[in-house]
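Q: Okay, structure incoming, though there's no sequence with it:
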């Protein structure tokens, strides 16, 4: 059983940076999960965050041990929910969660739609110039869900796998998208995953159309 800690937050301004809802707090009781996410949770820059395909962000709690070891001087930063996640668990990682997986959580059903795509705002929030790059390189990215069926959820209710719809793990999707040279066969394999987000479908189709991989610098470094 994988019991998730649950977090939500509001958009707030950041001096020298853009407004963000990355700062979240633990929710102890039940909260309603809607098609757009947890009631009371907010997302800034909705072109890139939130929406039906990205209603929830899940980040494995065990990854924080890695980041504390990598950045001992800043170790106090690396505790849930430092990456702005809505859900944090032990035991579920990119290697044993698969694209399209459907989980029952309390009254709700949620489906894995894509890995989280690290962006340059993480560099600012951690004051580490290449934090987004390191997340992408190591594959410690977490993943996103859509809400298949809304309802009440809480940290007292476990995530239970009810359907596995592909043989592509989240870790493998990360590798296909960001670690491998151009590979038409693998892009088509990813496109065939039931439940793949519209954003990732668009990206894979663009690669097939243009015959090249897009530049990551704008997303990772803001330039």
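A: Looks like it came in fine. Note that the structure is a prediction, hence the values are computed from the model and not measured.

Q: drop to CA atoms for contacts and neighbour counts, all remaining ones
A: Noted.

Q: quick one: buried residues of the biggest helix by length in the chain?
A: As assigned by DSSP state H, the longest helix anywhere in the chain is helix 198-210. Neighbour counts using 16 or more other C-alpha atoms under 10 Å place 200-201, 203-205, 207-208 of helix 198-210 among the buried residues.

Q: so where do the strands sit in the protein?
A: With DSSP state E as the criterion, the chain has strands at 5-8, 12-14, 17-20, 25-26, 31-34, 37-38, 56-60, 87-89, 102-105, 108-115, 143-149, 151-153, 159-163.

Q: Among those, single out whichever gets nearest to residue 123.
A: Among these, the nearest to residue 123 by C-alpha to C-alpha is strand 17-20 (10.8 Å).

Q: take the one below as the second:
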């Protein structure tokens, strides 16, 4: 599995209308090599570190193909829907949540990145596009994109390849994880299997394990 990195984006903090919260969702394309460290790309910042950024959510990848799906669902904002607008760091074509698994390791330039979790769409997407239901649309379609943690620092640039070099959890795709995560009453065994996937963000694993335990307890009452 190998795809081209078509765009690289970083962003400083800017106020997000209408309330003016500081956010890193506004990204600028970068055409020169960018250093990759444990906290992500050089020059990139996040406004709310509780939900974005940090070692487990260092780099956000968003499949460029998803923008056409979103535009088809919400034609009124189609003119805005282009790579970079959802705050991603990397954009390309050929990978999506149905083909990428939890824990997949990719070579990216001279760095090594590991898939850690889906991105959970938040209200900032809605504010960024001026359409209140937009984050819900992203979630309903499963067009979430995902986060990488950085296993090996290095550098990457537009035109470099993302090349799959290891798959510790074959079959446990991000689409499968998202379906279980969003299901009203998922199978506890499925939740437990996903929680144990090598490479999953430990915070996600803990939440899934807790939910599996609750579901089993509820079923046994």
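A: Sure thing, it's come through. Because the structure is a prediction, the values reported are computed rather than measured.

Q: After superposition, what is the TM-score?
A: In this superposition the chains share a TM-score of 0.91, using TM-score structural alignment, normalised by the length of structure 2; 212 aligned residues with a C-alpha RMSD of 1.4 Å.

Q: just to revisit the earlier point, for the longest helix of structure 1, packing partners?
A: Helices and strands touching helix 198-210 of structure 1, as assessed by 3 or more C-alpha pairs under 8 Å, 6 or more residues apart in numbering; DSSP states H and E, comprise helix 184-191.

Q: Measure the mean distance from the helix it packs on to structure 2 post-superposition.
A: Mean deviation of helix 184-191 of structure 1 from its aligned counterpart in structure 2 after superposition (mean C-alpha distance after the TM-score superposition for structure 1): 1.0 Å.

Q: Read off where that helix ends up in structure 2.
A: Under TM-score structural alignment, helix 184-191 of structure 1 corresponds to residues 188-195 of structure 2.

Q: most centrally placed residue in structure 2?
A: The structure's structure 2 has its C-alpha centroid closest to residue 146; by C-alpha atoms, centre = their mean the separation is 1.9 Å.

Q: residues contacting that one?
A: Residue 146 of structure 2 is in contact with 60-62, 115-119, counting by C-alpha atoms under 8 Å, 6 or more residues apart in numbering.

Q: on that earlier part again, take the buried residues of helix 198-210 of structure 1 and write them to TSV, including distance to residue 190 of structure 1.
A: Listed next are the buried residues of helix 198-210 of structure 1 as TSV, based on distance: C-alpha to C-alpha, whole Å:
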residue	distance to residue 190 of structure 1
200	9
201	8
203	11
204	8
205	10
207	12
208	12
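
Q: quick one on the thing from earlier: which one in structure 1 is aligned with the residue nearest to the centre of structure 2?
A: By TM-score structural alignment, residue 146 of structure 2 lines up with residue 143.

Q: returning to that earlier point: closest to residue 66 of structure 1 out of the buried residues of helix 198-210 of structure 1?
A: Taking the buried residues of helix 198-210 of structure 1 together and measuring to residue 66 of structure 1 by C-alpha to C-alpha, the closest member is residue 200, at 27.2 Å.

Q: OK, contacts around the equivalent of that closest one over in structure 2?
A: Mapped onto structure 2 by TM-score structural alignment, residue 200 of structure 1 lines up with residue 204. By C-alpha under 8 Å, 6+ apart, the contact list for residue 204 of structure 2 reads 117, 195.

Q: Could you measure from residue 204 of structure 2 over to residue 215 of structure 2?
A: 16 Å (C-alpha to C-alpha, to the nearest Å).

Q: Residue 23 of structure 2 now?
A: 36 Å.

Q: circling back to that earlier point, mean shift of the longest helix of structure 1 relative to structure 2?
A: With mean C-alpha distance after the TM-score superposition for structure 1, helix 198-210 of structure 1 averages 2.1 Å from its match.

Q: From residue 34 of structure 1, how far off is the equivalent of residue 117 of structure 2 over in structure 1?
A: In structure 1, residue 117 of structure 2 lines up with residue 114, judged by TM-score structural alignment. Residue 114 of structure 1 sits 19 Å away from residue 34 of structure 1, going by C-alpha to C-alpha.

Q: more neighbours, the two?
A: residue 114 (27 against 18; other C-alpha atoms under 10 Å).

Q: Let me know whether that one touches residue 194 as I believe.
A: No: taking C-alpha atoms under 8 Å as the definition, residue 114 of structure 1 is not a contact partner of residue 194, at 11.0 Å.

Q: Name the residues contacting each of these two.
A: Common neighbours of residue 114 of structure 1 and residue 194 (C-alpha under 8 Å, 6+ apart) are residue 99.

Q: which residues touch residue 96 of structure 2?
A: 63, 145.
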